[in-house]
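Student: Sequence first, then the predicted structure, then my questions.
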Amino acid sequence: MNRQFETELQGKIALVTGGTKGAGQAIAKRLADAGATVIITARNAPDSPDERMHFIAADLSQPAGTQKVADEILTRFGRLDILINNLGGSETPGGGFAALTNADWEQTLQTNLLAPVRLDSALLPQMVARGEGIIIHIASIQARLPLFDSTLPYAAAKAGLVNYSKSLSNEVAPKGVRVLTVSPGWIMTDASERMVDRIAKSAGSSVEQARQSIMDGLGGIPMGRPAQPQEVAELVGYLVSPWAAYLTGAEFTIDGGTVPTI
């Protein structure tokens, strides 16, 4: 059987949150390359717009932003077939629990857990009504390998997202909707490159040494490098394709072997 990559998502409508940069941008491109109509959302427009993408400006950490995106999609396109909850990140200070405020916790939970929960709630009913749909939650290996010094709320939120994703899959799989989780390790995005540069300058080291120090902080990456955004995108592209039709309720870790346990 020949796999027709360019047309396997033809006619599908997909949303990628946080789709203007990093892994989200790569995922959006991968779905568009496979023939899907792709909607992306973020607070700010992409630096290099892709004419194939429909952009919606919204802050999904706020309920109003989530509702805006859902309303515009259903009004303009009438339905959504694929939802990639990719938005996420951590802006909390280092220093462990004592350095964190209530605002740090609330903002991190809103962005990394409650935003996808609200978006699912707004867009799931039409999937269930049609008896088909795919939702993918982009979590993190920090759900199982937390770094308490700098990303305590982020790790907790992602752990909650993994648990929620599994529970949701059990509920909606009998109704025709597949729900999956993808948990990446360190991804070498533009933001990561800038972080490596900052560490190198601060420590007076080379970029290679700074990159190695980050991998050492994770306990090592057996493959010896972070993931490329396109590698994460390829996994997501497969999971939303017809070739993965029997997959639901599972978590797929893509971390180069970082998590040392089964």
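Tutor: Alright, I've got the coordinates.

Student: from here on, contacts and neighbour counts on C-alpha atoms
Tutor: OK.

Student: okay, which residue is most central for this structure?
Tutor: Here the mean C-alpha position of the chain is nearest to the C-alpha of residue 86 (Cα atoms, centre = their mean), at a distance of 2.4 Å.

Student: For that residue, give me its contacts.
Tutor: Each residue near residue 86 by Cα atoms under 8 Å, 6 or more residues apart in numbering is listed here: 16-19, 24, 137-139.

Student: Show me those residues that map onto helices.
Tutor: Those of those mapping onto helices are residue 24, per DSSP state H.

Student: would you list the contacts of residue 86 in JSON lines and tack on neighbour count and distance to residue 71?
Tutor: Output for the contacts of residue 86, formatted as JSON lines (neighbours: other Cα atoms under 10 Å; distance: Cα to Cα, whole Å):
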{"residue": "16", "neighbour count": "25", "distance to residue 71": "15"}
{"residue": "17", "neighbour count": "27", "distance to residue 71": "15"}
{"residue": "18", "neighbour count": "26", "distance to residue 71": "18"}
{"residue": "19", "neighbour count": "27", "distance to residue 71": "18"}
{"residue": "24", "neighbour count": "26", "distance to residue 71": "21"}
{"residue": "137", "neighbour count": "26", "distance to residue 71": "21"}
{"residue": "138", "neighbour count": "27", "distance to residue 71": "23"}
{"residue": "139", "neighbour count": "30", "distance to residue 71": "25"}
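
Student: Now for the contacts of residue 86: which two are most distant?
Tutor: 19 and 139 (15.1 Å; Cα to Cα).

Student: returning to what we had before: any idea how far the residue nearest to the centre of the chain is from residue 206?
Tutor: Going from residue 86 to residue 206 by Cα to Cα, to the nearest Å gives 31 Å.

Student: now residue 214: how far from residue 161?
Tutor: 25 Å.

Student: tell me the SS of the nearest residue in space to residue 147 that is not next to it in sequence?
Tutor: Once flanking residues are discounted, residue 147 sits nearest to residue 155: 7.3 Å by Cα to Cα, 6 or more residues apart in numbering. Taking DSSP: H, G, I helix; E, B strand; the rest coil as the rule, one finds residue 155 in the helix state.

Student: putting a second one here so we can go through both:
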Amino acid sequence: METQDLKGKRALVTGGTKGIGKAIADELAAAGAQVIVTARTKPWETPHHFIAADLTNAGQVAELAKQITDTFGGIDILINNAGGLTTPGGGHSTLTDAHWQQELDLNLISAIRLDRILLPQMIGQKSGVVIHMSSVSGKQALWNLNLAYAVSKAALNSYSKALATELADKGVRVLTVSPGATRTEPMMKFLDDYCAAAGITPEEGMKQLMIQTGGIPMGRMAEPEEVAHLVHFLVSPSAAYLTGSVYAIDGGSLPVVG
């Protein structure tokens, strides 16, 4: 997308140093935005302003917000991308209280916490866009692979919808993007670990996953840049009348309507 439709906008992308987050950060910057990225550890190099933060730590979130306010005066676009699948498969009996809390802290509470601390400035300027990066797992849980993760993403979807309704008349739009299988480093590691545990080849593992999820009609994983294109559109002026919706980008894999 060769456009400068985000010129003058300030954007924060959490988990913005690799995978989908990096692709989003790069695309928003190419569209003219001033991009800030955050992650737990600093990458070897990034063209964007980097602030280290563990978003599951309330104190570090507060410090992140303070640095953003002090340096940039606030933000116009918030991409809540940080998250991931960190708990074991095997179903409900394998998951401890700590596992559930870990997944909720990472995939739900961290976004809620960051929204709460950054939204007052957006509301004050009567403009802003918040994107919550969810997953198709929020609508299609695989009990033996990602139960706690899927539940945390379903909760994020519900929270995002409620927040969008609350903020609709305050000039702030809230949207959810739900990628399906995407060719990122974490996804490929998940596939490798799954295959190693099952004692099967990557090709067999991919085939099994496709059978369990109903397959991908388009026949391939998404590329991170394709997800970034959707996010770019949603935060742009072209999407000014969109709020409260969940956008699946999954090659047609979700076997549900809506």
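Tutor: Arrived safely, thanks for sending. Note that the coordinates shown come from a computational prediction; the quantities given were computed from them, not determined experimentally.

Student: Let me see the TM-score of these two.
Tutor: TM-score of the superposed chains, computed with TM-score structural alignment, normalised by the length of the second structure, equals 0.94; 257 aligned residues with a Cα RMSD of 1.6 Å.

Student: about what we covered before: map the residue nearest to the centre of the first structure across to the second structure for me.
Tutor: Mapped onto the second structure by TM-score structural alignment, residue 86 of the first structure lines up with residue 81.

Student: picking that back up, trace the residue nearest to residue 147 of the first structure over to the second structure, please.
Tutor: Per TM-score structural alignment, residue 155 of the first structure is aligned with residue 150.

Student: Return the residues in contact with that match.
Tutor: 135, 137-142.

Student: wait, which of those residues is closest to residue 247 of the second structure?
Tutor: When the contacts of residue 150 of the second structure are compared against residue 247 of the second structure (criterion: Cα to Cα), the nearest one is residue 135, at 9.6 Å.

Student: Burial check on the aligned partner of that closest one in the first structure, number of neighbours?
Tutor: When the first structure is aligned by TM-score structural alignment, residue 135 of the second structure is paired with residue 140. Residues near residue 140 of the first structure, counting by other Cα atoms under 10 Å, number 26.

Student: Let me know the secondary structure of the nearest residue to residue 140 of the first structure once chain neighbours are set aside.
Tutor: What sits nearest to residue 140 of the first structure in space, not counting adjacent residues and going by Cα to Cα, 6+ apart, is residue 183, at 4.2 Å. Applying three-state DSSP to residue 183 of the first structure yields a three-state assignment of strand.

Student: Trace residue 183 of the first structure over to the second structure, please.
Tutor: For residue 183 of the first structure, the residue aligned by TM-score structural alignment is residue 178.

Student: just residue 39 of the first structure next, same as before
Tutor: In the second structure, residue 39 of the first structure lands on residue 36 (TM-score structural alignment).

Student: show me where the stretch 151-262 of the first structure has strands.
Tutor: For the stretch 151-262 of the first structure, the strands defined by DSSP state E, counting those that start in this stretch occupy 177-184, 251-254.

Student: Neighbour count for residue 214 and residue 161 of the first structure, which is higher?
Tutor: Counted by other Cα under 10 Å, residue 214 of the first structure and residue 161 do not tie: residue 161 has more neighbours, with 24 against 17.

Student: which ones are touching that one?
Tutor: With Cα under 8 Å, 6+ apart, residue 161 of the first structure has these contacts: 112-113, 137, 139.

Student: can we see that at 10 Å?
Tutor: Residues near residue 161 of the first structure by Cα atoms under 10 Å, 6 or more residues apart in numbering: 109, 112-114, 116-117, 137-140, 143, 155, 167, 181.

Student: And the nearest residue to residue 184 of the second structure once chain neighbours are set aside, how close does it get to residue 236 of the second structure?
Tutor: Leaving aside its chain neighbours, residue 184 of the second structure sits nearest to residue 19 (5.2 Å; criterion: Cα to Cα, 6+ apart). Distance from residue 19 of the second structure to residue 236 of the second structure, counting by Cα to Cα: 21 Å.

Student: same check, this time on residue 36 of the second structure
Tutor: Residue 36 of the second structure is 17 Å from residue 236 of the second structure, by Cα to Cα.

Student: Just want to know which of those two has more residues nearby.
Tutor: Neighbour comparison, residue 36 of the second structure and residue 236: the larger count goes to residue 36, with 22 against 18 (by other Cα under 10 Å).

Student: what's the spacing between the more buried one and residue 77 of the second structure?
Tutor: From residue 36 of the second structure to residue 77 of the second structure the distance is 10 Å (Cα to Cα).
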